[in-house]
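**Q** Give me a 3D structure for the following:
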Amino acid sequence: MFTGIVEELGAVVDLTVQGDAVRLTVRGNAVTEGTALGDSIAVNGCCLTVAELQEDGFTADVMTQTLRLTGLGALRPGSRVNLERAVTPTTRLGGHVVQGHVDATGEVVARTPSEHWELVEVSLPAGLARYVVAQGSITVDGVSLTVAALDDAAGTFTVSLIPETLARTTLGAAAVGTVVNLEVDVMAKYVERLLAHGAAPGTPTTPETTPTSTTTGTTSTPEGQS
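**A** Next comes the predicted model:
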């Protein structure tokens, strides 16, 4: 699990095709500190398992399906990537709960700079629109962001990027047309699932109470009750 707070802006060193997978090597000094083989690191919001460790980076295996369904397939040596290690029991939850399971990709459709921040509009696939609400959370390329506005007719959402986000993540250089990984708030999915498969009307939602039994004219009650 992650929080969507990018720890480091890394860079792709190499991508090597190996059968039905690609071996991705990324340079990142901060995220390899204290990291062991088998640990998880989010690369642009996609959870990857560390297969090899170097002094200044790590290597992970990426399945071809992941490359097709996420923006990782567009990476090339030198590409900058957002990196975040998985949370620990003592990690501050500075963003929101992020699984590192990319739902779909979107595309930057507009950027509007202002004096102190920048508004970025991103296309939102129709299948994800119901999980996104204004002032709610969404993950864009591994960055936890607050939805500033929704345009259902246009199929887009807008986020406001502060100078810190612009400087410390890939979103600062994401030009119009850039493909980005999207992950919606998993809590919304759970709520939808519960509502779709909840109890039918009239079905008890708590265990039935055992009827009071009567023996030789004396009513018995559960122990400790009178």
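**Q** For the rest of this, base every contact and every neighbour count on C-alpha atoms.
**A** Will do.
**Q** Tell me which residue lies nearest the centroid of the chain.
**A** With distances taken as C-alpha atoms, centre = their mean, the residue of the chain nearest its centroid is residue 98 (3.6 Å).
**Q** Helices of the protein, start to end?
**A** 29-32, 64-69, 163-168, 186-196 (DSSP state H).
**Q** Any chance of those helices in TSV with distance to residue 219 and mean neighbour count as columns?
**A** Formatted as TSV, the helices of the chain follow (distance: least, C-alpha to C-alpha, whole Å; neighbours: other C-alpha atoms under 10 Å):
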stretch	distance to residue 219	mean neighbour count
helix 29-32	67	18
helix 64-69	65	14
helix 163-168	69	14
helix 186-196	40	12
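**Q** between these, which gets nearest to residue 84?
**A** helix 29-32 (6.6 Å; C-alpha to C-alpha).
**Q** Please generate a structure for the following sequence too, so the two can be compared:
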Amino acid sequence: MFTGIVEELGTVTALELPDASRSDAVLTVSGPLVVSDAALGDSIAVDGVCLTVTSLPGGGFTADVMPESLSRTALASLAVGRRVNLERAMRADARLGGHIVQGHVDGVGTLVSRTPGERWDDLVFETSPEVARYVAEKGSITVSGVSLTVTGVTATTFGVSLIPTTLEATTLGGLEVGDPVNLEVDVIAKYVERLLGARA
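**A** Presented below is the predicted three-dimensional model:
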């Protein structure tokens, strides 16, 4: 489990995408902080996607990316040199600074507008109705691994405001209109729907 509080900006140093011989991908990311206490088999969220460490080259880690993750996330659009948000799995005795994040991406969104404020930016993302139905104003959502509060929502869009720290410490500060992002909705909303559906 994660919290959506990015610990470090990492850099993609190698990426083997699917080809005729394989349907999965292999991703290598530099991130000295997140690998400082990492071991094989540990979980690290890369842009909000929970990945398992398979090797630890100096100052970074390698992870396999399964076809399911490639089809549901924006990881396939990464390239060598791209910056990514990194977070280690939450410790049981740590503060939950963001919200409960599983690292299981529900879908991909697209930045459709960006409005600078005095010290913040207002962003609007578009997503599918299947994802947007779980998004609530003043609720939580994870955008590329960053825990954010929703400022507004429609049938296919939602807005967030980014404070200076988020602009500086995550990849969201450099997003441009048209860029894809990984989205994970609040897991509580999905469980509530499931329970109410079974009850009906």
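**Q** Would you report the TM-score computed for these chains?
**A** After superposition, the two chains reach a TM-score (TM-score structural alignment, normalised by the length of the second structure) of 0.95; 197 aligned residues with a C-alpha RMSD of 1.1 Å.
**Q** Which one, of the helices of the first structure, ends up nearest to residue 94 of the first structure?
**A** Of the helices of the first structure, the one closest to residue 94 of the first structure (C-alpha to C-alpha) turns out to be helix 163-168, at 13.5 Å.
**Q** circling back to that earlier point, how about the residue nearest to the centre of the first structure, what's its match in the second structure?
**A** Residue pairing (TM-score structural alignment): residue 98 of the first structure is matched to residue 101 of the second structure.
**Q** Its match against residue 5, yeah?
**A** No: using C-alpha atoms under 8 Å, residue 101 of the second structure is not in contact with residue 5; the gap is 9.7 Å.
**Q** ok so, going back, which residues does the residue nearest to the centre of the first structure contact?
**A** 1-4, 139, 183, 185-186 (C-alpha atoms under 8 Å, 6 or more residues apart in numbering).
**Q** before we move on, what about residue 187 of the second structure?
**A** Taking C-alpha under 8 Å, 6+ apart, we find residue 187 of the second structure in contact with 100-102.
**Q** Among those, which ones are in strands?
**A** Per DSSP state E, strands hold no members of the contacts of residue 187 of the second structure.
**Q** between the residues you listed, which is closest to residue 71 of the second structure?
**A** Of all the contacts of residue 187 of the second structure, residue 102 has the smallest distance to residue 71 of the second structure: 17.6 Å, by C-alpha to C-alpha.
**Q** Which residue, neighbours along the chain excluded, lies closest to the closest one?
**A** Excluding its sequence neighbours, the residue lying closest to residue 102 of the second structure (C-alpha to C-alpha, 6 or more residues apart in numbering) is residue 1, at 4.9 Å.
**Q** excluding its backbone neighbours, what's nearest residue 149 of the second structure?
**A** Excluding the flanking residues, the one nearest residue 149 of the second structure by C-alpha to C-alpha, 6+ apart is residue 140, at 4.8 Å.
**Q** Residue in the first structure paired with the one you found?
**A** That one, residue 140 of the second structure, aligns with residue 137 by TM-score structural alignment.
**Q** Surely that match touches residue 96?
**A** Yes: look at residue 137 of the first structure against residue 96 with C-alpha under 8 Å: they come within range, at 7.2 Å.
**Q** which residues are common contacts for the two?
**A** Contact criterion C-alpha under 8 Å, 6+ apart; residues shared by residue 137 of the first structure and residue 96: residue 144.
**Q** Provide the count of other residues in contact range of the closest residue to residue 9 of the second structure other than its chain neighbours.
**A** In this structure, residue 9 of the second structure finds its nearest non-sequential neighbour in residue 85, 5.0 Å apart by C-alpha to C-alpha, 6+ apart. Counted with other C-alpha atoms under 10 Å, the neighbours of residue 85 of the second structure add up to 25.
**Q** To which residue of the first structure is residue 85 of the second structure aligned?
**A** When the first structure is aligned by TM-score structural alignment, residue 85 of the second structure is paired with residue 82.
**Q** how about its match, what does it touch?
**A** Counting by C-alpha under 8 Å, 6+ apart, residue 82 of the first structure touches 6-10, 42-45, 141-143, 169-170.
**Q** what do you get for residue 29 of the second structure?
**A** Contact partners of residue 29 of the second structure, counting by C-alpha under 8 Å, 6+ apart, are 10-14, 60-62.
**Q** Looking at the first structure, which of those residues hold up?
**A** Of the contacts of residue 29 of the second structure, the ones still in contact in the first structure (both residues aligned by TM-score structural alignment, their matches' C-alpha atoms under 8 Å) are 10-14, 60-62.
**Q** Which members of those residues occur in strands, if any?
**A** Under the assignment DSSP E, those contribute 10-14, 60-62 to strands.
**Q** surely residue 155 of the second structure meets residue 134?
**A** No: taking C-alpha under 8 Å as the definition, residue 155 of the second structure is not a contact partner of residue 134, at 10.1 Å.
**Q** Those two - which one has more neighbours?
**A** Between residue 155 of the second structure and residue 134, counted using other C-alpha under 10 Å, residue 134 has the larger neighbour count: 17 against 14.
**Q** That one contacts residue 185, doesn't it?
**A** Yes: using C-alpha under 8 Å, residue 134 of the second structure makes contact with residue 185 at a distance of 6.4 Å.
**Q** which residues do these two both contact?
**A** Between them, residue 134 of the second structure and residue 185 share no contacting residue, judged by C-alpha under 8 Å, 6+ apart.
**Q** In strands, which of the contacts of residue 98 of the first structure fall?
**A** Secondary-structure check on the contacts of residue 98 of the first structure using DSSP E: residues within strands are 139, 183.
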